[in-house]
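Trainee: Below are the sequence and a predicted model; questions follow.
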Amino acid sequence: MAPAITLAAEAPKLSAANTGFMLICSALVMLMTPGLAFFYGGMVRVKSTLNMLMMSFISLGIVTILWVLYGFSMAFGTDSGSLIGWNSDWVGLGNIGLTELWPGYTIPVFVFLVFQLMFAIITPALISGALADRVKFSAWALFVALWATVVYFPVAHWVWGTGGWAFELGVIDFAGGTAVHINAGAAALGVILVIGKRVGFKRDPMRPHSLPLVMLGAGLLWFGWFGFNAGSWLGNDDGVGALMFVNTQVATAAAMLAWLAYEKIRHGAFTTLGAASGAVAGLVAITPAGGAVTPLGAIAVGVIAGVLCAMAVGLKYKFGYDDSLDVVGVHLVGGVVGSLLIGFFASGKGQSEVEGLLYGGGLTQFWKQCAGVFAVLAYSLIVSALLAFILDKTMGMRVTEDDEIAGIDQAEHAETAYDFSGAGGGAAKTAAVAAGVAGAESKKVDA
């Protein structure tokens, strides 16, 4: 028999299909930030609507520029001490070839970096929901720039960058349970502990002003999340991205139903806000786990996250921290739940052969998940609180009490979300109509 001939592995070639797929996924993730703006914007009172929208939209501007200048290099450049990356050739993105491939994949570096950019944009935007009604826009914009630089970029390197300590440890985070949701949720908690409560917290009604807007935002988030999750496999060749797509839908549906069931039992009603919040909780929880679990496992993740997040949103009243739009209760708790459940439900048949406790793998993966979860939580909480403290003591983080009561939209943006006077529905016309009705009724009586 002739001796076997071993051929060198063929180098990856640019795939037009995977490149197109990833560009579409990048656009879907970008859409999530406006979707988040609508979701949050509908949940606040009328007088804060525009400010809430702007707190998300400004992240599209600030983080994009930082990513080009140094963010991509910090997050995905050559590792230094397992804590941060750097590649001087990527500063300004001027030395990247058009067809230069991301190592080990069939997509260009430009496609990978723009996909990751959309993650970097939405993560600080998530924090904004906890700070509704009371933060200066200028202080928020500076906070976004500083937080992205000293928190998000390093944490993204830990979790996804080659050489990052969590990556090398084997912490599983398919699409951002730690780097995005725990990171943002812990940051939100750190900031609100520094800046304090809204005027009238636990005393005045602070109900959502537009539940249709909330549902629209939730729908856009759900839609965009397919790109967020399925795209994180960076290709579409082996079916793992398809598994993640299916699990994203399944877990979200399960979490929404679980939240509504809990709400009905606890409060006696199925609310639209509960449906939207439950869906987001499921999306958050399946984000780290969806490539490792089966669809049945995704149902379990969704149900557990839906119930625990629904329970968690009430903790702010018990412990007295003012998380305006439940960023801590949904994103922090949902991210923790989804990340830790990998240690139980990982099947070994998805993104890797790692098996969780229920599949005979013991608790090894669970302890790895704990390391990633609590390290990111602690780092983000402490550094975010420190950043907020410094900004509060220098430029001031909060608007004045008078501006908060009158409405942050007028104070910070000189605009209002809804102006009915131009549609002929002002007070003068209302008074005229009322006078006309009264006159007609008077004539009937006289007759």
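Mentor: All right, it came through fine. Residues are numbered from 1 along each chain as shown.
Trainee: use CA for all of it now, contacts and neighbours both
Mentor: Fine.
Trainee: Give me the neighbour count for Leu315.
Mentor: Leu315 has 16 neighbours, counted by other CA atoms under 10 Å.
Trainee: meant to ask about Ala305
Mentor: 36.
Trainee: so who does it touch?
Mentor: By CA atoms under 8 Å, 6 or more residues apart in numbering, the contact list for Ala305 reads Ala255, Ala281, Gly282, Ala285, Val333, Gly334, Val337, Gly338.
Trainee: Packing partners of the longest helix seen in the chain?
Mentor: In the chain, assigned by DSSP state H, the helix with the most residues is helix 364-394. Helices and strands touching helix 364-394, as assessed by 3 or more CA pairs under 8 Å, 6 or more residues apart in numbering; DSSP states H and E, comprise helix 137-147, helix 183-195, helix 333-345.
Trainee: and of those, who's closest to Ala375?
Mentor: Closest to Ala375 of the helices and strands packed on helix 364-394, according to CA to CA: helix 183-195, at 9.9 Å.
Trainee: Could you figure out how far that closest one is turned away from helix 137-147?
Mentor: 130 degrees (axes from the mean of the first three to the mean of the last three CA atoms, to 10 degrees).
Trainee: tell me what helix 183-195 is packed against?
Mentor: With 3+ CA pairs under 8 Å, 6+ apart as the test, helix 183-195 has helix 109-127, helix 364-394 packed against it.
Trainee: Mind listing residues that contact that helix?
Mentor: In contact with helix 183-195 (CA under 8 Å, 6+ apart) are residues 123-124, 126-128, 130-131, 152, 321-323, 327-328, 331-333, 376-378, 380-385, 388-389, 392, 397-398.
Trainee: May I see the buried residues of the helix or strand just after it?
Mentor: Next helix or strand after helix 183-195 toward the C-terminus (DSSP states H and E): helix 211-230. For helix 211-230, burial by neighbour count (16 or more other CA atoms under 10 Å) applies to 211-230.
Trainee: before we go on, here's another structure to hold up against the first:
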Amino acid sequence: MGTKPHARPLRIPGALLAVAAALAPSLAHAQVDGTDVVDSGDTALVLGASLIAMLALLPGIVLHHGGRLRSRAFLATATETGAIAAIVSLLFVAAGYTIAFGTVTNGWLGGGNAWMLLDLGNVRGSSNVPESAFAVLQLARVLFAATLLTGAWAERGNIGWIVPFTGLWSVMVYAPLAHWIWGGGWLASRLGTIDFSGGLVLHTCVGVSALVVTLLVGHRARLGRDGEPHAHAPGLALAGTGLVWVGLLALSAAGALAATDDAATALLNSQVGAASGALIWLLADALTGGKANPLALARGALVGLAATSAGANAVQPGSAMVLGACGVLVAWSASRLLRRLQIDDAVQLFSVHGLGGMTGAILTALFSAQKLGGIGYAAGMDAPRQLMAQIVGAGVVVAWSAIGTAIAGLMVAMLVPMRISEAAETAGVDQANHDTEGWNFD
């Protein structure tokens, strides 16, 4: 790929344009004072891809998480996902967007007058996309991050604690990190940390937060002989993975904020990384005496998506293959270690997303080099400096996610218990939290 002095325009599929046009017909080619120009193609990409992401990710997480758990936890997973999406959407509009993407002041928190989205710009920054469309993309991202957390307390979480905790987490943990890296804050502007589509802000943050929640809540009352309860519907879990796969591809393309080569490159690299990761995890299991488990395929694909997201626009497809493979090697090893330690990360969020995203984000510093087909480095940066920026950025994300999650979780736990009783857990979290069951074939 090499350098990209000029971004190549893409032809947007007609269906995507139709979706975006239906959502915001008045946005195309708007102009204010002859300066703020909105590009209809760029807007179509961002709105269409964001909508596809939300349509795929939310049910995908329900199927992926629910299929990997006991049948008596499926309805709870679905209900928690919907409730989390609702409260996070409201808090994002009220405060989260401004904290993450408001006016840059000291580089720590956003400011300005975008509370309740009252004062959005005609366009976002130097893009040709309305700030309202940019806000839709960021809403899709935070919804993915918050709902993904449902795996951390699987089968034992108290919904009275879950909903306020995730709402607080989205504002207190996620939003500041988004500002530091995506909103012009200190990690990006002063250190040069890069994260195109969420290797650090989404995947690493969620993975570390999930590990902290898992430790706070404790392990499930009933574990299988291998230290991990058997999934009741691996086929559903694999189908859910497919939806999450599509959703993350859409988020990668939308991250370019323009219908250019960056969007196509990001989508292509994400697909290549996912494919590489899926096959490498299957191979790792086969070489250690395992069989072709559908959940291994699912885990590997998700690791590949996490590992390529930070540098999705910055590396070439061959490097994306390597990123996916390296992410799997780290995540696969970590998942086996956590199982031996009996840390009950039910859907392996820390190994798959946390370590997968972190590994890819750090290695992006090396594979961005022009000698390896990458786009090169920003002015004043080279491979060693970029590597240090990525390592420091990853360390900050880990520390902030761990400390902030612990504080938020314990604050809410002072009012509402984190988990249901052992007797209720044995009966099933569907009955305990919702007085019904997800599957009833009578």
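Mentor: That came through, no problem. Source: prediction; values computed, not measured.
Trainee: TM-score of the superposed pair?
Mentor: With the length set by TM-score structural alignment, normalised by the length of structure 2, the two chains reach a TM-score of 0.87; 404 aligned residues with a CA RMSD of 1.9 Å.
Trainee: picking that back up, can the helices and strands packed on helix 183-195 of structure 1 go into CSV with extra columns for mean neighbour count and distance to Gly94 of structure 1?
Mentor: Below are those laid out as CSV (neighbours: other CA atoms under 10 Å; distance: least, CA to CA, whole Å):
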stretch, mean neighbour count, distance to Gly94 of structure 1
helix 109-127, 23, 11
helix 364-394, 19, 31
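Trainee: Kindly reformat the ones you listed as CSV containing distance to Ala187 of structure 1.
Mentor: Formatted as CSV, those follow (distance: least, CA to CA, whole Å):
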stretch, distance to Ala187 of structure 1
helix 109-127, 7
helix 364-394, 5
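Trainee: To Leu260 of structure 1, which of the ones you listed lies closest?
Mentor: Per CA to CA, nearest to Leu260 of structure 1 of these: helix 109-127, 23.0 Å.
Trainee: what's the mean deviation for the longest helix of structure 1 versus structure 2?
Mentor: On superposition with structure 2, the mean distance recorded for helix 364-394 of structure 1 (mean CA distance after the TM-score superposition for structure 1) is 1.3 Å.
Trainee: residue range for stretch 144-163 of structure 1 in structure 2?
Mentor: Using TM-score structural alignment, the residues of structure 2 aligned to stretch 144-163 of structure 1 are 166-185.
Trainee: Among the helices and strands packed on helix 183-195 of structure 1, which comes closest to Leu273 of structure 1?
Mentor: Using CA to CA, those put helix 109-127 closest to Leu273 of structure 1, at 17.4 Å.
Trainee: In terms of secondary structure, what does that closest one contact?
Mentor: Partner elements for helix 109-127 of structure 1 (3+ CA pairs under 8 Å, 6+ apart): helix 16-43, helix 49-66, helix 183-195.
Trainee: distance between the last one and the chain's centre?
Mentor: Once both centres are worked out by CA atoms, centre = their mean, to the nearest Å, helix 183-195 of structure 1 turns out to sit 14 Å from its chain's centre.
Trainee: how about it, aligned to which bit of structure 2?
Mentor: Going by TM-score structural alignment: helix 183-195 of structure 1 matches residues 205-217.
Trainee: In structure 2, what sits opposite Phe39 of structure 1 in the alignment?
Mentor: In structure 2, Phe39 of structure 1 lands on His64 (TM-score structural alignment).
Trainee: Repeat that for Thr394 of structure 1.
Mentor: Checking TM-score structural alignment: Thr394 of structure 1 goes with Leu415.
Trainee: One more: Ala75 of structure 1?
Mentor: By TM-score structural alignment, Ala75 of structure 1 lines up with Ala100.
Trainee: Would you enumerate the residues in contact with that match?
Mentor: Taking CA under 8 Å, 6+ apart, one finds Leu109, Gly110, Ala175, Pro176, Leu177, Ala178, His179, Trp180, Trp182, Gly183 in contact with Ala100 of structure 2.
Trainee: In helices only, show me these.
Mentor: Ala175, Pro176, Leu177, Ala178, His179, Trp180.
Trainee: Throw those residues into a markdown table and include neighbour count and distance to Thr79 of structure 2, thanks.
Mentor: A markdown table is the format used below for those (neighbours: other CA atoms under 10 Å; distance: CA to CA, whole Å):
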| residue | neighbour count | distance to Thr79 of structure 2 |
| --- | --- | --- |
| Ala175 | 25 | 24 |
| Pro176 | 26 | 27 |
| Leu177 | 27 | 27 |
| Ala178 | 25 | 27 |
| His179 | 28 | 30 |
| Trp180 | 26 | 32 |
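Trainee: And these, which is closest to Gly82 of structure 2?
Mentor: Using CA to CA, those come closest to Gly82 of structure 2 at Ala175, 20.2 Å.
Trainee: gap between the residue lying closest to that closest one once chain neighbours are set aside and Leu23 of structure 2?
Mentor: Nearest non-adjacent residue to Ala175 of structure 2, counting by CA to CA, 6 or more residues apart in numbering: Ala100, 4.7 Å away. When distance is defined by CA to CA, to the nearest Å, Ala100 of structure 2 is 24 Å away from Leu23 of structure 2.
Trainee: quick one: Ala261 of structure 1 and Ala292 of structure 1, what's the gap?
Mentor: For Ala261 of structure 1, the distance to Ala292 of structure 1 - CA to CA - is 27 Å.
Trainee: And for Ala411 of structure 1?
Mentor: Distance from Ala411 of structure 1 to Ala292 of structure 1, by CA to CA: 48 Å.
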